[in-house]
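J.: got a structure for you, letters missing:
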């Protein structure tokens, strides 16, 4: 298979070893149906507390609608009796009351729907906000092990399931009240006829008991097939460049067609099973009405029953099975909502491990801009350390470069400096304070980072450079000029007001990097971290940036990662890493004079550290890993 392929579960196929996923992707979490869970319901209804006024008004409207719906057939029956007895004054009174009930029923139904919709939207707004807030604080260690795109897509559907449940919950109460109320009215009006009419209920329960297990299995298959087809479609769109490059359009179409066909067959099966209950209820309704007509008709002919009562019975029977249909649907909605609630609260329960501890102190702008590692050992998996007993100190306004082959721990050092992760052993100090003892917000204001893969947000170039600052346009332009971004920005049709597409894809990768440079610099951090920041910039642009960086580095403490050794030879100090350990340290000339690993690598290849690692060191393990 080529780079792009579909897996049976819709995930990307890959020959590379997979990282273990978080429990959010477990088979239990993927269930579309779940049994009633009071704990989930209690947590969910906690979101209702701020909006209890809407809930109360909706319930009042529901009860009013149910009461008027039960009264209307009774009034019709009384009106029929009045007409049969030729009592026009009584008939007129009943018609006026009937009209009032119809208007009240319509108004209550409208208020019920309106209040339910507003309540659902407000609660779902709070749920979305809680999820977004929590995801922004979730530690990167969790994100490293989780397929975020798939989880977010799934949670979007789960939120919609909760919304559907909320909108139908108030109606479910009305349907239940209507169902019980009609049964009571039928029995109270004529016990014998009422009991005969309600004999269809055991048959309905039996049909439902047989239908439910099949429906669960079929609906689960339909959802799995839909998820697989959607995942395949999204993956194909995201990888369209690779698809067209390798000319796999025809093969991918065949693979997608297979998944789409499986989805179609599963959806047809679920729709077919769904429709089984509709004619079943209709048949039972007809059977109940036949009982009323035959038994009730004989009672009317025998003089035991008024014709109006029989007419009312017919209307009540029709009304009786409407809530039966709705409650059957709402039961399925409730099951989906329970499963959705499990998944949503599972996400909200993900612990935030990187957070301010009680009494954390802010880093002041007047603090000494130093970075120090003291005997740091760290691994994304604690059983497999990436860094081993690392110790070094970056003094104020010093430019320190980190070099080493891929996997030597350079980026991990940068991440620990910003406290994206916590160390397993040892200490990381910024400004002389352990990063675990300072406020994260102040740490973010002191440290600026430019990464190898720049991330630009949808918006104008000006907005992207100003990101998280209050810089003026003049300051933005000054920063852009400093990193040689101003000229290409001014060549764009709308200059700094040019809107960027998703991740800034309407400008080149090198231009995106320059914008991210300007964004970091306009924030004026005391400590600047560059992680392969010049890797995606052409040699001509890099020359201009090197000149700008000398000016920009002045007055700042800087840590730089670069594979191109030529780009960091002017650093005050170079730290050479290999397999998570520091093996050499010093300025460029001193390291060259030592004639160690750095010198051999530099002489072997000026362009790239990785390119020469195997040749210079004979590191067979590194060769296998790369």
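T.: Perfect, thanks for sending it. For clarity, every value in this text was computed on a predicted model and none was experimentally measured.

J.: going by C-alpha atoms from here, please, whenever you check contacts or count neighbours.
T.: Fine.

J.: which helices and strands does the helix or strand containing residue 111 pack with?
T.: In this structure, residue 111 sits in helix 88-137 according to DSSP states H and E. On a contact count with 3 or more Cα pairs under 8 Å, 6 or more residues apart in numbering; DSSP states H and E, helix 88-137 meets helix 52-84, helix 148-189, helix 307-348.

J.: after the last one, next one along is what?
T.: The reference is to helix 307-348. Following helix 307-348 toward the C-terminus (DSSP H and E): strand 371-378.

J.: ok, residue 436 touching residue 361?
T.: No. Taking contacts as Cα atoms under 8 Å, residue 436 lies outside contact range of residue 361: 9.8 Å.

J.: ok, the two, which is more surrounded?
T.: Each of residue 436 and residue 361 has its neighbours counted (other Cα atoms under 10 Å); residue 436 has more, 19 against 16.

J.: can you list contacts of the helix or strand harbouring residue 559?
T.: Using DSSP H and E, residue 559 falls within strand 557-561. Outside strand 557-561, the residues within contact range by Cα atoms under 8 Å, 6 or more residues apart in numbering are 369-370, 394-403, 410-411, 526-533, 568.

J.: what residues are up against residue 426?
T.: Counting by Cα under 8 Å, 6+ apart, residue 426 touches 373, 374, 375, 376, 377, 389.

J.: doesn't it belong to a strand?
T.: Yes. Assignment of residue 426 by DSSP: H, G, I helix; E, B strand; the rest coil places it within a strand.

J.: here's the one I want to compare it with:
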């Protein structure tokens, strides 16, 4: 998902699209826009007032006049400070409001992506897009567009004021190095563009690596992989450092160049203007000639460069170079924001990753499930299901068994619409599941997985998932399936925080909470996917009790590793290499002395050996 911010036209189109997010905040934007114009205009006041103070009052010894103009300068400073505060607040308010909207839009989009998208995209990359990339976008509005416009406007006003108030030749000589600055700025802008893209790429890679390895730290330590993984991290971290150093290298050239050109401008002004002021040199010969050639009036031309004029002019040069110097940083900020916005907008535009939804409605399913000749492959050349067909009647319990990789869990993924099947038919209550909206489809199911995911929150919130379910109802349900006993033993009971992924609880306790979570939703269809494969015998008895309670009166599908837990099932499907090889009850399958019998005898011998 590398950035493609390249080319002036593409940058413009990207910037135009980002500007659309301003629409809800037009008042704030235009208010900040007006303030930046006002600030640009006020910037000329202090140098001119300083010149008047020196030439008209200090050199003439006019103390009352000096006091008045000093108060006026202080007043201008106060007004500038107030408007600078208003501008900074408005610009940052605009930026934060816009990224709030974009982040909400992006998160909503991510939650509707297909699971196949998450199979191919590192979580750390998505975290980078949703957090740091979007945060960088705020700078487009808070420190980019408005501030760049303000700086450019200030530059134009300053240059215009210099030609209006000062000796023409003095201005031309002093600003003769500015073209070099514009050339250098353009070079810098082009050179820094790719380095920022590289930096963002490496930040995403760094986040992805750290997130993945922190999540799997137990595996890293268990297999003594600390040094090997550290070596990998050093490589990624070094790439990140090099990308940043490349951008720093351009800054280390450009910023001193600006300082040198600024010093040269001031030196030229001091040299020419100082000589003219000291020797009362009439500096207008060339200017007079230029005005006469152009046919302009020379009536208002300055007759002499004074000390006050020279000081004011140096102030103008500093005021001119300050935005020119900052312009590089502004373009830097804008470019980083554009790279980040390119990445975020690509994610927002990725409609291929969005789960397709049907429009059919299903208020509450009776639980009739039909699979007819279903074929599916995660990778096109590697089929996982090969013509699977079966049906489950309302209220029945279907068990699916088979070796690892036989396609058991894939059947559940297709039934819940997590992946699209290539051919065949999957129906719920006679309706093709692709014709149902995903919300309507998935609210018919409650799913209990082998690997239970719990949020870093209280047990109550993990059970209710913050839905409007009374606590009394959850406690009653916990008592019915035998979960209440262990919850009450915890320090804060149902308010106990289980921490990230439920690490404060055992595997069996997490599994029991998953059963409770499924039970309180009261689904028409219950799915248990290897829910008893990694727990002790005592917890297995509790879960078996819970299973009996929550499967009563509803359609249930149980993917089982331990065959002892499914002997009461109404129907058992035996899967092998993506196909249904046997089907029937526990007794009929044992009587056939086939694949199921071999699985059963193998597990029986394993238990005897234990």
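T.: Looks like it arrived, so ask away. Only a predicted model underlies this, so the values are computations on that prediction, with no experimental measurement involved.

J.: tell me the centre residue of the second structure?
T.: Computing the C-alpha centroid of the second structure and ranking residues by Cα atoms, centre = their mean puts residue 130 first, at 1.2 Å.

J.: what's the spacing between that one and residue 272 of the second structure?
T.: Here the criterion is Cα to Cα, to the nearest Å. By it, residue 130 of the second structure lies 56 Å from residue 272 of the second structure.

J.: filter the contacts of strand 557-561 of the first structure down to the ones in strands?
T.: 394, 399, 400, 401, 402, 403, 527, 528, 529, 530, 531 (DSSP state E).

J.: to which residue of the second structure is the last one aligned?
T.: Aligned counterpart of residue 531 of the first structure in the second structure: residue 529 (TM-score structural alignment).

J.: ok, the second one next?
T.: In the second structure, the residue paired with residue 399 of the first structure is residue 397, using TM-score structural alignment.

J.: contact partners for its match?
T.: With Cα under 8 Å, 6+ apart, residue 397 of the second structure has these contacts: 551, 555, 556, 557, 558, 569, 570, 571.

J.: now with 7 Å?
T.: Contacts for residue 397 of the second structure (Cα atoms under 7 Å, 6 or more residues apart in numbering) come out as 555, 556, 557, 569, 570, 571.

J.: now do stretch 67-77 of the second structure: distance to the chain's middle.
T.: 48 Å (Cα atoms, centre = their mean, to the nearest Å).

J.: and the contacts of it?
T.: 46, 49, 53.

J.: now do 8 Å
T.: Contacts of stretch 67-77 of the second structure with the rest of the structure, by Cα under 8 Å, 6+ apart, involve 42, 45, 46, 49, 50, 53.

J.: buried stuff in it?
T.: Residues 69, 73, 76 are the ones in stretch 67-77 of the second structure that count as buried (16 or more other Cα atoms under 10 Å).

J.: so who does residue 453 of the second structure touch?
T.: Counting by Cα under 8 Å, 6+ apart, residue 453 of the second structure makes contact with 501, 502.

J.: mind checking the SS state of it?
T.: coil.

J.: check the gap between it and residue 246 of the second structure for me.
T.: Using Cα to Cα, residue 453 of the second structure is found at 42 Å from residue 246 of the second structure.

J.: can you check residue 345 of the second structure too?
T.: For residue 345 of the second structure, the distance to residue 246 of the second structure (Cα to Cα) stands at 26 Å.

J.: quick one on the thing from earlier: which residue numbers in the second structure go with the strand holding residue 559 of the first structure?
T.: Under TM-score structural alignment, the match for strand 557-561 of the first structure is residues 555-559.

J.: mean per-residue distance, that stretch versus the first structure.
T.: Stretch 555-559 of the second structure, aligned to the first structure and superposed, deviates on average by 0.5 Å (mean Cα distance after the TM-score superposition for the first structure).

J.: same deal with stretch 247-257 of the second structure?
T.: Relative to the first structure, stretch 247-257 of the second structure is 3.1 Å off (mean Cα distance after the TM-score superposition for the first structure).

J.: for the helices and strands packed on helix 88-137 of the first structure, give me JSON lines that also has distance to residue 256 of the first structure.
T.: Conversion of these to JSON lines gives the following (distance: least, Cα to Cα, whole Å):
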{"stretch": "helix 52-84", "distance to residue 256 of the first structure": "45"}
{"stretch": "helix 148-189", "distance to residue 256 of the first structure": "18"}
{"stretch": "helix 307-348", "distance to residue 256 of the first structure": "27"}
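
J.: relative to residue 545 of the first structure, which of those is closest?
T.: Smallest distance to residue 545 of the first structure across these (Cα to Cα): 34.4 Å, for helix 148-189.

J.: okay, the angle between that closest one and helix 52-84?
T.: Interaxial angle of helix 148-189 of the first structure relative to helix 52-84 (axes from the mean of the first three to the mean of the last three Cα atoms, to 10 degrees): 30 degrees.

J.: mind giving me the packing neighbours of helix 148-189 of the first structure?
T.: helix 52-84, helix 88-137, helix 191-197, helix 307-348.

J.: out of those, which gets nearest to residue 33 of the first structure?
T.: Nearest to residue 33 of the first structure, of all these, is helix 307-348, at 4.9 Å by Cα to Cα.
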